[in-house]
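> Make a model of this:
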Amino acid sequence: MDLPITRQGHSRYLSLRWKSLIALSLALVLVNASLALIANVQLANQFELQQGTVREQQARQLRALVEAGDQEMSKLASLVPLLGANEPPARDLQDQIAQSLDAHGALLDLEWDIRSVHWVLPDGTTSLSWPSDRPMLPDSLLGRLAQDPERTIDALICDSECRQYLATPLLWQGSFAGSLVLGRSLADALLNFHTLTGAEVAISWSDDGDVQPSPLEPQSPAYLQFPAITYPEETLPILRSAAAALAKTNAQGTPISLQHDAGWFEIFRIPSLVPGIDALIVNDISAQREAIRSATIGSVLLGIIGLILSEGLLLAIMKGPLYRLRDLASVLPLLAENRYADLRNRLPSRGKMWTPNDEIDLMTGTVRSLTDRMEDLQRDREQAEARLVWLANHDPLTQLFNRRRFNDEFKGILERAMRFQHQGALLFLDLDQFKDVNDLSGHQIGDTLLQRVADQLRLVSQPSDLIARLGGDEFALVLPEGSEDDARAAAETIQHAIHSILLQEKGRRHHASASIGIVMFPDQGTTIGQLMANADLAMYQAKEKGRGRWYMFCEEDQGKEELDARVQWREEIAQALELGRFELHFQPIIEVATGQLHHMEVLLRMCNAQGETIYPNRFIPVAERTGQIRAIDRWVIDNALATMQQHDNLRLSINLSASAMDDPLLLPDLRRLLLRYQIAPERIAFEVTETAAINSLANATRLMRGMQKLGCRFALDDFGSGYASYAYLRQLPVDDVKIDGAFIRDLARNSEDRIFVKAITDMVHGMGKCVIAEFVESTEILMILKGMGVDYAQGYLIGAPTPLTRAENLRNR
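The predicted structure is shown next:
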């Protein structure tokens, strides 16, 4: 079945294709808009540069046309008197000029655009004007002639129209006769300018000009009074539209662009064409603006076309990959269902064979590899789960049921026995002297023995029987239905089968045997705990008779109270370890010669639920029998080192149990704790009793040497209380010997004890070891020990075992 693609988080969904399309579109729009803007700015700048060149050229051309008019009139001024050379001789220069104008005046107007000719006498009087209807010369020009009559003067004067004047002084018969003033209209120059440039031009005057407002425009402001203008019907509306802008740029040459009707025009001022006269040039820039607009639109259209093509190409390119991604996403939920084969079959295929691999192919390959790996992990997990389920119910060494499964099965058997009122039997087996097998031949041989015992139990039991290994060398066999005779017969069969087991290793032969305790249910117990306790008691009763025996539980057995006490203490010890009811006490040990504190001995105490202090002699024997002693050893070492970490100058002596001699993990654990707490090994000494060391001589020697390699010291405690001898002392690599307190307590009154202590002290010193005396309870005993040369002493005279805070007070006294 197809699994839908779930979209978690946001409810809105947008395909990656459309996200990419939107992102690309925004990017291309931004790029195209930027390019179009840049192109438009560049075109506008280029147009402005071109127009600047055009404006400069037009200004030069207009000034050149005005100057050309002055130059033509300057040339004509000397020719006008000569035009009447064929006439009768004239009385004076004025008559000659008059004859010339009568004969050829029309030619001046037609050929050279001379509209007026005036003769001004040296006194400033105008004595001749041609044509006769021409107005008089402007007062401003006459004033200048009156000031300097013999100087050539040119002027551009505007009133109703703009005219160019040139006053040229002439000589007659060797003397100054007057000034010939030629006048022409500026309109012809403006028309020539229009013909040459295509631009319109209007003449205006500045504020300091000697001009009067145009009578044609009496209501116009000064900047809109144009005495001369080309094509006023078209030009005047444009100038009026620019009236506000022209007012601001009256004295500047800044160009003005404006739109009028359907066209665009540029107006710029040529200031001081002549003093007091400005010119306004109007250029039609509609074509250039249209070209810029067309180029910009073309750029935008080209960008839009490119955008559309890019989007289409992107959609075409991403269609296949995105479909593959969608297909890949749709099959990934199959991983959660462990449908690995279906997922592999439905993985999207790669692209065309001729195309190189891409990220989707890499992802697909990764998903395929992940699927294979998860399938392997799932298979391993299922196997591990099956193995864990099996291990949860079985003992991995013997393949028998473990204690947990045994309790579950036995509970059902017991309930059925009570319900249907039939009898069954529980046989509790404990191998005899199994510890010797491990100590002498190693744990591998011990494991082999346990496996052989399990095999024999399978052989002699029935399919309906329940067999289990409860831990260590303890086994249990339950006969769901059986009488006491059946139980005895089963015990005999088991004894015979186990006794047949023989193991040989390195010349050693191990015959197996077991002690069996039998209890009947439900007569002798209705709970598993009660039945197991009774069977345990019966098993110990069997051991009391010797190896390879069985014993049927009896309610009147005197050992039951002892067993109950042992079970109770086992629970107390377990709770003390779990709830932290153990605590350390510290007893000071001084250097006899100086009386200074040398180190302290760590002593263990237990607090019960009522807060009472319990001494080790009550719970240590039980802990040794139940196997809890190793956990106690670890607790003592761990907490002692933690205390030393908090007190830098503290030196401690730590007691070890007898089982520590056979603990192969003690040295590695000690090495780890030293590294953890960063304790110098020289600050630590370990003690073990003489009896424990002799009972496991080889292991004790190995442990002592291992601890000395770490840098720790080792002391032999209670020396002289057992069967130690000089030979044993030589074999044990101890650093200190602690004399048993029984020889110290009566030292002041018993001469034999003094002889024994002196002999031990001299012997130990002779071996290069130190002597420690315990149970020093009087000053007299301490002085005797000092006279004997004993190195260290401890006892109630020096200080009783107390918590560390009180021991520190004793230390500081």
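> CA atoms for contacts and neighbours, from now on please.
Fine.
> Compute the distance between Tyr677 and Ala807, please.
Per CA to CA, to the nearest Å, Tyr677 is found 22 Å from Ala807.
> More neighbours: the two, which one.
Ala807 (18 against 15; other CA atoms under 10 Å).
> wait, that one sits on Phe586?
Yes - contact criterion CA atoms under 8 Å: Ala807 and Phe586 qualify, at 6.3 Å.
> what about the helices in the stretch 501-650 of the chain?
528-545, 559-579, 616-626, 629-646 (DSSP state H, counting those that start in this stretch).
> quick one, which of those helices is nearest to Lys319?
helix 559-579 (66.1 Å; CA to CA).
> compare with the first, here's sequence two:
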Amino acid sequence: MTAQTHFASETVGLALEATGQTMFEYDPSTGDLAWADLSAARSVFGFEENVSAPGMSELLSMLGDEHLVQRERAVETARAEKSAYTIEYALGDEAEGPWVEERGTWLPHGGTDKLIAMVRRIDEQKRREKNLSYLASYDELTGQLNRMRFIEILEETMRGVKTGTRHDALFFAGIDDVGTINNDFGIDVADQVIVEVAQRIDRALGNGGIFGRVAGTKFGILVHEGSPDTVLKTARNIMNAMRESIVLTQAGGIGVSVCIGATYLTKESGSAAQALSCAEAAFDQARRQGASSFQLFREDTDLASQRRKNNEMSDVILRALNDRRIYLAYQPIVTDITSEVTKYECLIRMRDENGSEVPAPSFIPAAERLGLVHLLDRRVLELATKDLAQNPDIALNVNLSWETVRDPVWAEGYLSHLRANARVCDRLTIELTETQMVDAIESSREFVAAIKSFGCKFAIDDFGAGYTSFRNLKALDIDVLKIDGSFVSGVSTSRENQLFVRTLLDLARNFGMKTVAEWVDDENDAQLLKALGVDYLQGYYIGKPAPLPRAEGEEERLAV
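Here you go, the predicted model:
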């Protein structure tokens, strides 16, 4: 056996040792194993300085049985297929390591093949992988299950509940007055309290349940065999565990308590999210009663009812988006009563699974409350730009929520779609309500500048309902003011509304803005508004929201 081969040099050896790698050449016909640099091999494999160059048998003896089989299979497959291989294995105990990665290939040499392989230490990589694997399931602070893993286990449990093979109970426990601890002693002390509470819950449960940290100071707990006696006993044990002694922290002793909500898991509990919502609703009720309180979920719990409605409406909206049941109705905007209609406002509509229309007030407020309104904004924009591309003789107005404007990610997505459809932007007007815009004028200004750079026009909807200053009107470079309908409806018989409309019209003219009067519901109002100088009219007298009119002979379609 030779200790060194012709392919090695002092420079190569130093480079290999510096990078924690080594290289060897193996000739199976002779059994010779030659190292490119023995010092690098010692560094990688941890050989003692006085150990001579190890052969293949010594190298393989360092592998456990399973890794030995895996390596031999990889090496032989590479030889048969004339390909390279990569294999990771532990030298010694798999849990302790050290770990190495071997990359090799077979090269023809004379009448046989020789194996050339590079080996490097990957201990740090394995430690990172182990840590990431741990964090994927466990909470870094408490060492208990994290929210994601707890929900996964809850989902598995719910499947068993629905098949009648499980009868568990779900608890939601939260530490009382952690905000006060944070304020008085700091975050580090609050973390110590959270860790100690988790340990006490663990001891109180013993082998009778599973729990995880599902929020900052809140824990989800699954208890097997959720009978009424078991539920009450579990809640009592956890609450008593908090009272047994004060929590010793770096700031001194602190008394702790928890509030607990619980729900039985039954076939009617629904999904894991719905079950957790019920337990959380019971917890909220317990917290209303005061510190160290327990509440069992009841169907008439107000908070639970609201959460259930939110969950249901969230599902309705998301399914409607996925099934393309969100569509547009188009309300005409005209320059005069007798003028041709070429401009429309796009009003969002939704059909349920049976094809019936869902009134906008039934899902728009819920979408705003649930953080889904930006999805509706994007869908409306997609439908509108598609209509503009297919109908070159019309112009459209679309409404936009403040939620989309203020979220950088969704705002950029909205702007990206406009950028991709810039060819129709000169016929598109984006509407934002005055009250929303005033809430954060700087964000509004940046967004308006962006949409106008693509050629879009910008309108303030419901103008007169907020408190926009002259400076803000000028700063935003507004094209259109849409007068709030409460000042338009019945304007022909109201001197106060007439005065207000005149004032808004004078303001708009001074800033070079066009005006639209909404809620125009009768002919007298329409004629007076035009006499006052309103540029556009919109309302039920002009036309109700409907599908886009089709050319004669063309089949009417819905924008879905």
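> that older thread, which neighbours do Ala807 and Phe586 of structure 1 share?
Between them, Ala807 of structure 1 and Phe586 share these contacting residues under CA atoms under 8 Å, 6 or more residues apart in numbering: Pro801.
> about what we covered before: in TSV, list the helices of the stretch 501-650 of structure 1 along with distance to Phe743 of structure 1.
Listed next are those as TSV, based on distance: least, CA to CA, whole Å:
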stretch	distance to Phe743 of structure 1
helix 528-545	34
helix 559-579	32
helix 616-626	20
helix 629-646	28
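> winner for burial among the ones you listed?
helix 528-545 (a mean of 20; mean count of other CA atoms under 10 Å).
> Tell me which residues touch the most centrally placed residue in structure 2, please.
The residue lying closest to the centre of structure 2 (CA atoms, centre = their mean) is Gly371, at 10.7 Å. For Gly371 of structure 2, the contacting residues are Glu403, by CA under 8 Å, 6+ apart.
> which residue in structure 1 lines up with it?
Alignment note (TM-score structural alignment): Gly371 of structure 2 maps to Gly627 of structure 1.
> Pull up the gap between that match and Ile620 of structure 1, please.
Look at Gly627 of structure 1 and Ile620 of structure 1: by CA to CA, they are 10 Å apart.
> repeat for Ile317 of structure 1
Distance, Ile317 of structure 1 to Ile620 of structure 1, using CA to CA: 82 Å.
> element containing Glu152 of structure 2?
helix 147-162 (DSSP states H and E).
> To clarify, my last question referred to Leu166 of structure 1.
With DSSP H and E as the test, Leu166 of structure 1 turns up in strand 162-172.
> re the thing from before, and the angle from the helix holding Glu152 of structure 2 to helix 272-289?
Put simply, helix 147-162 of structure 2 runs at 110 degrees to helix 272-289, going by axes from the mean of the first three to the mean of the last three CA atoms, to 10 degrees.
> State the next helix or strand along the chain beyond helix 147-162 of structure 2.
Criterion used, DSSP H and E; the element after helix 147-162 of structure 2 is strand 169-175.
> by contact count, what packs against that following strand?
strand 218-223, strand 258-264, helix 272-289 (3 or more CA pairs under 8 Å, 6 or more residues apart in numbering; DSSP states H and E).
> and the angle from it to helix 272-289?
Using the same axes, to 10 degrees: strand 169-175 of structure 2 against helix 272-289 is 50 degrees.
> okay, the angle between strand 169-175 of structure 2 and strand 258-264?
Interaxial angle, strand 169-175 of structure 2 versus strand 258-264 (the same axes, to 10 degrees): 160 degrees.
> starting at the chain centroid, how far to the next helix or strand after strand 169-175 of structure 2?
Later in the chain than strand 169-175 of structure 2, the nearest helix or strand by DSSP H and E is helix 178-185. Its chain's C-alpha centre and that of helix 178-185 of structure 2 lie 29 Å apart, by CA atoms, centre = their mean, to the nearest Å.
> ok, residues contacting helix 178-185 of structure 2?
Ile187, Val189, Ala190, Thr217, Ala251.
> List the contacts of the third one.
What that stands for is Ala190 of structure 2. For Ala190 of structure 2, the contact set (CA under 8 Å, 6+ apart) comprises Val178, Ile181, Asn182.
> can we see that at 6 Å?
Ala190 of structure 2 makes contact with Ile181, Asn182, according to CA atoms under 6 Å, 6 or more residues apart in numbering.
> I'd like to know which elements the longest helix along structure 1 is packed against.
Secondary structure of structure 1 per DSSP state H: the longest helix is helix 16-79. Packing contacts for helix 16-79 of structure 1, counted by 3 or more CA pairs under 6 Å, 6 or more residues apart in numbering; DSSP states H and E, involve helix 286-331.
> after the helix it packs on, next one along is what?
helix 340-346.
> hmm, who's touching that next one?
The contact list for helix 340-346 of structure 1 (CA under 6 Å, 6+ apart) reads Val331.
> likewise stretch 635-644 of structure 1?
Leu650.
> mean shift between that stretch and structure 2?
Superposed on structure 2, stretch 635-644 of structure 1 shows a mean distance of 1.7 Å to its aligned residues (mean CA distance after the TM-score superposition for structure 1).
> For that stretch, what is the distance to the chain centroid?
40 Å.
> Same check on stretch 478-485 of structure 2?
Distance, centroid of stretch 478-485 of structure 2 to centroid of chain: 35 Å (CA atoms, centre = their mean).
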